[in-house]
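**Student:** all I have is the shape, not the residue letters:
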C-alpha cells in the first residue's frame, strides 16, 4: 500500500472566480464570516496576506471536531487564479507527514470551477486518505460561493 497520494475535488460555482480567488489570497481572515460552519478563525501569523511566505493559523470544524492548522502560502499564480498552501502544523500532522493543498479557479462556460488538490504522504499505511478533507473543502467552497453571488 502506498503512503503518498493525491485527491482532487472540483466544484462548479456561479460566483465570480476572481472574487473567490481574492478571498483565499488577500482576505483569508474574512473567510470565517463567509463559512462559519467550516472555518471558525483565520489569523496571519507571519508575513502579509496575499504573498508567498505568509503563515496563517486556522481554527476549523472537520470530521465533527474542532481542529487547528498552520499553513504557509508557497505559491501564487495570478494568471491561473491558483494558490498553494503547505500545511505544516496542527491536527492533520498527526496523520500525514506532508500535505500540500492547492486551490484553483477556472472558467467552464458561464460557470467557474474551483479545483482543490491535496497531495499528501501518510505517516503509515493504516491512515485513511484525506477524502473527508476534500468534503470539507467542497462545503467551504459552496458556502463562500453563495456569499460571493
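**Tutor:** Received it, and whenever you're ready, just let me know what you need. The model shown is predicted, which means the values in this text are computed figures rather than measured ones. Numbering: from 1, shown residues only.

**Student:** going forward, measure contacts between C-alpha atoms and count neighbours the same way
**Tutor:** Will do.

**Student:** mind listing the helices for this protein?
**Tutor:** 17-26, 31-34, 131-148 (DSSP state H).

**Student:** between these, which gets nearest to residue 53?
**Tutor:** Of all the helices of the chain, it is helix 17-26 that lies closest to residue 53, at 12.0 Å by Cα to Cα.

**Student:** next up, a second structure to put side by side with the first:
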C-alpha cells in the first residue's frame, strides 16, 4: 500500500527572489561553489545546465554522510520563480518510490521567502518522513542567501 507524503517549509531571505530563482535555474553549476559546506559537486549528465529535462548528479553531505542524488530538472517556471526536480536515482531512491523537490522564491517588500516543497511516496510504512531533507533545504537556503547578499555588497562596493 503506497504511503504518500508532502512536507513544506518557508525560509525568509534578504536576497531578492529573482536571485534565488537564478541560482536554482540558470546558475545550478555554481551551487557547489556557493554552498561548499553542503555540496561536493554537481555533474551534468544530460542536456544543458538549467534546461528542462537536464539530468544532474548532486553530491552532497547530509547527516554527516556523503551521498548522491540523480535528478531531472522537470520544470522551470520563470513566472512563479520555481523549479521542480524529480529524483531518479541515488540515496533517496533507496527508501522512496518517488521524490520531488519544488523550490520557489517569492518576492517580499524586502528580500524574499523561499518555499521548499517535498512530495514523495515511501517504499513502505516504516520509512520515516524526509525531515532531514527539509532541514537540508533550509540550511542550503541560508547559505545561498549569505552568498547572494555578499555578492550584492561587493557589487555596490565596486560601483
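**Tutor:** Noted; the coordinates are in hand. Note that this is a predicted model, so its numbers are computed, not measured.

**Student:** can you lay out the helices of structure 1 as TSV showing distance to residue 4 of structure 1?
**Tutor:** Converted to TSV, these look like this (distance: least, Cα to Cα, whole Å):
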stretch	distance to residue 4 of structure 1
helix 17-26	26
helix 31-34	29
helix 131-148	14
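
**Student:** quick check: which of these is nearest to residue 56 of structure 1?
**Tutor:** Closest among the helices of structure 1, once you apply Cα to Cα, is helix 17-26, at 11.2 Å.

**Student:** for that closest one, which helices and strands make contact with it?
**Tutor:** strand 82-90, strand 96-108, helix 131-148 (3 or more Cα pairs under 8 Å, 6 or more residues apart in numbering; DSSP states H and E).

**Student:** buried sites along that helix?
**Tutor:** By neighbour count with 16 or more other Cα atoms under 10 Å, helix 17-26 of structure 1 contains the buried residues 17, 20, 21, 22, 23, 24, 25.

**Student:** then stretch 69-86 of structure 2?
**Tutor:** 69-76, 81-86.

**Student:** same check on stretch 141-149 of structure 1?
**Tutor:** Those would be 141, 142, 143, 144, 145, 148, for stretch 141-149 of structure 1 by 16+ other Cα under 10 Å.

**Student:** ok now that stretch, how far from the chain's centre?
**Tutor:** 14 Å (Cα atoms, centre = their mean, to the nearest Å).

**Student:** again with stretch 66-83 of structure 1
**Tutor:** Counting by Cα atoms, centre = their mean, stretch 66-83 of structure 1 comes out at 7 Å from the chain centroid.

**Student:** tell me the one of the buried residues of stretch 141-149 of structure 1 nearest residue 29 of structure 1?
**Tutor:** residue 144 (13.0 Å).

**Student:** does that closest one touch residue 19 like I think?
**Tutor:** No - between residue 144 of structure 1 and residue 19 there is no contact under Cα atoms under 8 Å: 9.9 Å.

**Student:** what's the mean distance for stretch 136-146 of structure 1 versus structure 2?
**Tutor:** Averaged over the aligned pairs, stretch 136-146 of structure 1 sits 0.5 Å from structure 2 after superposition, using mean Cα distance after the TM-score superposition for structure 1.

**Student:** got the contact list for that stretch?
**Tutor:** For stretch 136-146 of structure 1, contacts defined as Cα atoms under 8 Å, 6 or more residues apart in numbering pick out 9-11, 13-15, 20, 31, 34-35, 38-39, 62, 114, 116.

**Student:** repeat the analysis, applying 10 Å as the threshold.
**Tutor:** 9-17, 19-20, 23-24, 31-39, 60-63, 103, 114-117, 130, 132-135, 148 (Cα atoms under 10 Å, 6 or more residues apart in numbering).

**Student:** any idea what residue 108 of structure 1 aligns with in structure 2?
**Tutor:** Alignment note (TM-score structural alignment): residue 108 of structure 1 maps to residue 108 of structure 2.

**Student:** next, the contact list for that match, please.
**Tutor:** Counting by Cα under 10 Å, 6+ apart, residue 108 of structure 2 makes contact with 12, 13, 14, 15, 16, 17.
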